[in-house]
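*Asks:* the sequence and its predicted three-dimensional model are supplied below.
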Amino acid sequence: MSARRALLASLLVPLAACGGGSPTGPGPSPSPGTQSVTVVVFYDENGNGTLDPAEGARVPDVEVSLGGRSARSAVGTGRAVIDGVAAGSVIPTINTATLPPFYTVGRMPTVQVPTTGEVAIPLVLPIGSNRPNTYMAFGDSITEGNNYPGDPSYRGPLASKLQQHFARATVLNEGVGSTKSNQGALRIDGPLNADRPAYTLILYGTNDWGQSECKRPDQLATTCFTIASLRDIILSAKGSSSLPVLATIPAVNVGYDFRAPQQREDWVEAVNVQVRDLAREQGALLADVEKAMLADRDPSRLFVDHIHPNAEGEEIISTAFFQAIAHGARTGAAFTGEVMDLDAPMARPVPQVLSRPSLRSRRR
């Protein structure tokens, strides 16, 4: 080696030792002792803290943290990959603001990092011995369906949305055509006892306007039975440990015929102010169906007649229910009360109803 080359080599050695080199080279290596941990956020139906083979429901969009690192669970699978978790023993934590309404954290496991398997993160619901992942749609002909050929009502698209989001969902039909809310209050206990639903979806009141007691907005404070009946239905659901989801009364196809005058829509608007208040009062989720329908560029296109929605209208109704169930207060559209312990004993106030005619005398 020439003297000149030897001198150049001796100058380069200290530069390399001080970290010199190409700026496009590989970045720093991961910190030793860290790894990626996969978690699965699931609905723990029996509350034992273990992901059992039959427990197929998953809870998406929940933020899970391990050792100061966090990630959100995915739709359908409930999986989240948390990178850069330091080695050691750690208990996962949940950002409770990201939980869907009514869900709480179950028996959290202790995780030993590094780990080779997925970590199951349990969430629970206060539904007592009711049937998990079961939603009872309770209402009149809008719930029942069959208002046009092949009509699944809003239940069809809602079931699809819930299944895609939570991986498990069954929506039951407890709609009875032509019934009014006070008739719903009289019959609610039968379906609750037979179906034992985790959730009760309440869409009632459309037919109330046809009664003399409920023709005008000012009657809401005197003779009209709508709010008292809806309150009674909610109390029955809560008394059966079923989670209540209350919908506003759908909008009316104003001007379609003599059955849909502007006065009817005015009544719907007035009663829905009280429906929203009732949801807050009772800690129920609110599916604001009326608001969603009126937000359409042309609400008249959402109907097959004066009150019954077509497929587009049912899609809007199903979305309102889905948003309430899956996101609640995070969308600003639904859950506004405290999450209640529905298994605790509760006093049931006397409904404020002036009179409650029998089913036979009220049927048209």
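*Replies:* That came through, no problem.

*Asks:* CA only for contacts and neighbour counts going forward, please
*Replies:* Fine.

*Asks:* how about the strand or helix carrying residue 82: buried residues?
*Replies:* Element membership for residue 82, per DSSP states H and E: strand 79-86. By 16 or more other C-alpha atoms under 10 Å, the buried positions in strand 79-86 come out as 79-82, 84-86.

*Asks:* ok, those vs residue 7, which is closest?
*Replies:* Distance to residue 7, by C-alpha to C-alpha, is smallest for residue 84 among the buried residues of strand 79-86, at 44.1 Å.

*Asks:* save the buried residues of strand 79-86 as TSV, and put in distance to residue 162 too.
*Replies:* What follows is those, written out as TSV (distance: C-alpha to C-alpha, whole Å):
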residue	distance to residue 162
79	17
80	20
81	23
82	26
84	33
85	32
86	36
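
*Asks:* residue 140: which of those is nearest?
*Replies:* Closest to residue 140, out of all of those and judged by C-alpha to C-alpha, is residue 79, at 38.5 Å.

*Asks:* checking residue 147 next. Helix, strand or coil?
*Replies:* coil (DSSP: H, G, I helix; E, B strand; the rest coil).

*Asks:* how about the one helix or strand residue 325 maps to: buried residues?
*Replies:* Using DSSP H and E, residue 325 sits in helix 311-326. By neighbour count with 16+ other C-alpha under 10 Å, helix 311-326 contains the buried residues 311, 313-326.

*Asks:* now swap in stretch 291-307 and tell me
*Replies:* For stretch 291-307, the neighbour count (16+ other C-alpha under 10 Å) marks 291-293, 299-300, 302-307 as buried.

*Asks:* okay, helices next: where are they in the stretch 151-300 of the chain?
*Replies:* For the stretch 151-300 of the chain, the helices defined by DSSP state H, counting those that start in this stretch occupy 155-166, 181-187, 189-195, 226-239, 262-282, 289-294.

*Asks:* which of the ones you listed sits most buried?
*Replies:* Sort the helices of the stretch 151-300 of the chain by mean neighbour count, taking mean count of other C-alpha atoms under 10 Å, and helix 226-239 sits at the top with a mean of 23.

*Asks:* isn't residue 340 right up against residue 283?
*Replies:* Yes: contact status for residue 340 versus residue 283: in contact at 7.3 Å, counting by C-alpha atoms under 8 Å.

*Asks:* second one coming, line it up with the first:
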Amino acid sequence: MLPGVPAQADPLRLLAFGDSLTAGYNLPQDAAFPVQLEAALRDRGHDVTVLNAGVSGDTTAGGRSRLDWVLAETPDAVIVALGANDGLRGLDLAQTRENLTAIVRRFKSQEVQVLVAGMLAPPNLGREYGEAFNAVFPEVAERTGVLFYPFFLEGVAADPALNQADGMHPTAEGVAVMVENILPSVEELLRKADPCGCSSD
């Protein structure tokens, strides 16, 4: 390297840690949420690599069990988007809360900045379970002191034009809406991970 030329900072490493909604279920690889999010962030001047750590069918317990593997990717920041499958299966919400709390605290212990992406319960689970489920995500974010985005599928859920035939998984166009809506929260996350702004143009 030439004397006097500053070293180029490495791109920030942002982990998208979730289930099929993150993995890009039934979509072309370039249409998955992490790929579309990285493109949108780069368009806005952020030098960032978004890593796809989505596993279709994963629950909060499954995510918790693979923390060592995802931390080996040495992320600077993470979007935790787990819990939808806990709700679909009607799992014990005390366990969901415990798992999410443990996941967030583990990332924080490694100095990884965290954004919790909330989910809302489908209406067929009943009002009581639904209200309890919906409360888990803001509670975990508040208790652990991390950023919170209320609903990962904001603007997409229940819109047939933006979902695949199963009514649960977004189309490529649906993912684009998800990315557009979550972008301000992700930019706030990146500012916390990179307070000097070294990764922005």
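*Replies:* Cool, got the structure. Model, not experiment: these values are computed from the prediction.

*Asks:* if we can go back for a sec, with distance to residue 63 of the first structure added, can I get the helices of the stretch 151-300 of the first structure in JSON lines?
*Replies:* Formatted as JSON lines, those follow (distance: least, C-alpha to C-alpha, whole Å):
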{"stretch": "helix 155-166", "distance to residue 63 of the first structure": "16"}
{"stretch": "helix 181-187", "distance to residue 63 of the first structure": "39"}
{"stretch": "helix 189-195", "distance to residue 63 of the first structure": "33"}
{"stretch": "helix 226-239", "distance to residue 63 of the first structure": "28"}
{"stretch": "helix 262-282", "distance to residue 63 of the first structure": "26"}
{"stretch": "helix 289-294", "distance to residue 63 of the first structure": "28"}
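
*Asks:* looking at the ones you listed, which is nearest to residue 137 of the first structure?
*Replies:* helix 155-166 (7.3 Å).

*Asks:* ranges for the helices of the stretch 1-150 of the first structure?
*Replies:* Ranges of helices in the stretch 1-150 of the first structure, per DSSP H, counting those that start in this stretch, are 3-17, 141-144.

*Asks:* which one of those lies closest to residue 224 of the first structure?
*Replies:* Closest to residue 224 of the first structure of the helices of the stretch 1-150 of the first structure is helix 141-144 (C-alpha to C-alpha; 20.7 Å).

*Asks:* and residue 227 of the first structure, what pairs with it in the second structure?
*Replies:* Structural alignment places residue 227 of the first structure opposite residue 97 in the second structure (criterion: TM-score structural alignment).

*Asks:* so how far is residue 104 of the second structure from that match?
*Replies:* Distance, residue 97 of the second structure to residue 104 of the second structure, using C-alpha to C-alpha, to the nearest Å: 11 Å.

*Asks:* picking up where we left off before, which among the buried residues of strand 79-86 of the first structure gets closest to residue 38 of the first structure?
*Replies:* Nearest to residue 38 of the first structure, judged by C-alpha to C-alpha, of these is residue 81 at 4.4 Å.

*Asks:* need the contact list for the closest one.
*Replies:* Residues counted as contacts of residue 81 of the first structure (C-alpha atoms under 8 Å, 6 or more residues apart in numbering) are 36-39, 71.

*Asks:* change it to 6 Å
*Replies:* Counting by C-alpha atoms under 6 Å, 6 or more residues apart in numbering, residue 81 of the first structure touches 37-38.

*Asks:* picking up where we left off before, and the helices of the stretch 151-300 of the first structure: which comes nearest residue 136 of the first structure?
*Replies:* Nearest to residue 136 of the first structure, of all the helices of the stretch 151-300 of the first structure, is helix 189-195, at 7.5 Å by C-alpha to C-alpha.

*Asks:* residue closest to the middle of the second structure?
*Replies:* Centroid-nearest residue in the second structure, with C-alpha atoms, centre = their mean: residue 79, separated by 3.2 Å.

*Asks:* coming back round to it: report the aligned residue range of the second structure for the very next helix or strand once past the helix holding residue 325 of the first structure.
*Replies:* Using DSSP H and E, the helix or strand that directly follows helix 311-326 of the first structure along the chain is helix 359-362. Alignment of helix 359-362 of the first structure against the second structure: no match, by TM-score structural alignment.

*Asks:* which elements pack onto helix 359-362 of the first structure?
*Replies:* Counting contacts by 3 or more C-alpha pairs under 6 Å, 6 or more residues apart in numbering; DSSP states H and E, helix 359-362 of the first structure is packed against no other helix or strand.

*Asks:* map residue 137 of the first structure onto the second structure.
*Replies:* Match for residue 137 of the first structure (TM-score structural alignment): residue 16.

*Asks:* for residue 85 of the second structure, see how far away that match is.
*Replies:* Applying C-alpha to C-alpha, the value for residue 16 of the second structure to residue 85 of the second structure is 16 Å.

*Asks:* looking at those two, which one has more neighbours?
*Replies:* Ranked by neighbour count (other C-alpha atoms under 10 Å), residue 16 of the second structure and residue 85 place residue 16 first, with 25 against 18.

*Asks:* so who does the more buried one touch?
*Replies:* 51-53, 78-79.

*Asks:* please render those as JSON lines that adds distance to residue 59 of the second structure to the earlier fields.
*Replies:* Converted to JSON lines, those look like this (distance: C-alpha to C-alpha, whole Å):
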{"residue": "51", "distance to residue 59 of the second structure": "19"}
{"residue": "52", "distance to residue 59 of the second structure": "16"}
{"residue": "53", "distance to residue 59 of the second structure": "13"}
{"residue": "78", "distance to residue 59 of the second structure": "17"}
{"residue": "79", "distance to residue 59 of the second structure": "15"}
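
*Asks:* close enough to count as contact, residue 118 of the second structure and residue 151?
*Replies:* Yes: look at residue 118 of the second structure against residue 151 with C-alpha atoms under 6 Å: they come within range, at 4.6 Å.

*Asks:* quick one on the thing from earlier: neighbour count: residue 340 and residue 283 of the first structure, which is higher?
*Replies:* Neighbour count, other C-alpha under 10 Å: between residue 340 of the first structure and residue 283, residue 283 has more, with 20 against 14.

*Asks:* the more buried one -> the second structure?
*Replies:* By TM-score structural alignment, residue 283 of the first structure lines up with residue 145.

*Asks:* how near is its match to residue 167 of the second structure?
*Replies:* Distance, residue 145 of the second structure to residue 167 of the second structure, using C-alpha to C-alpha: 33 Å.
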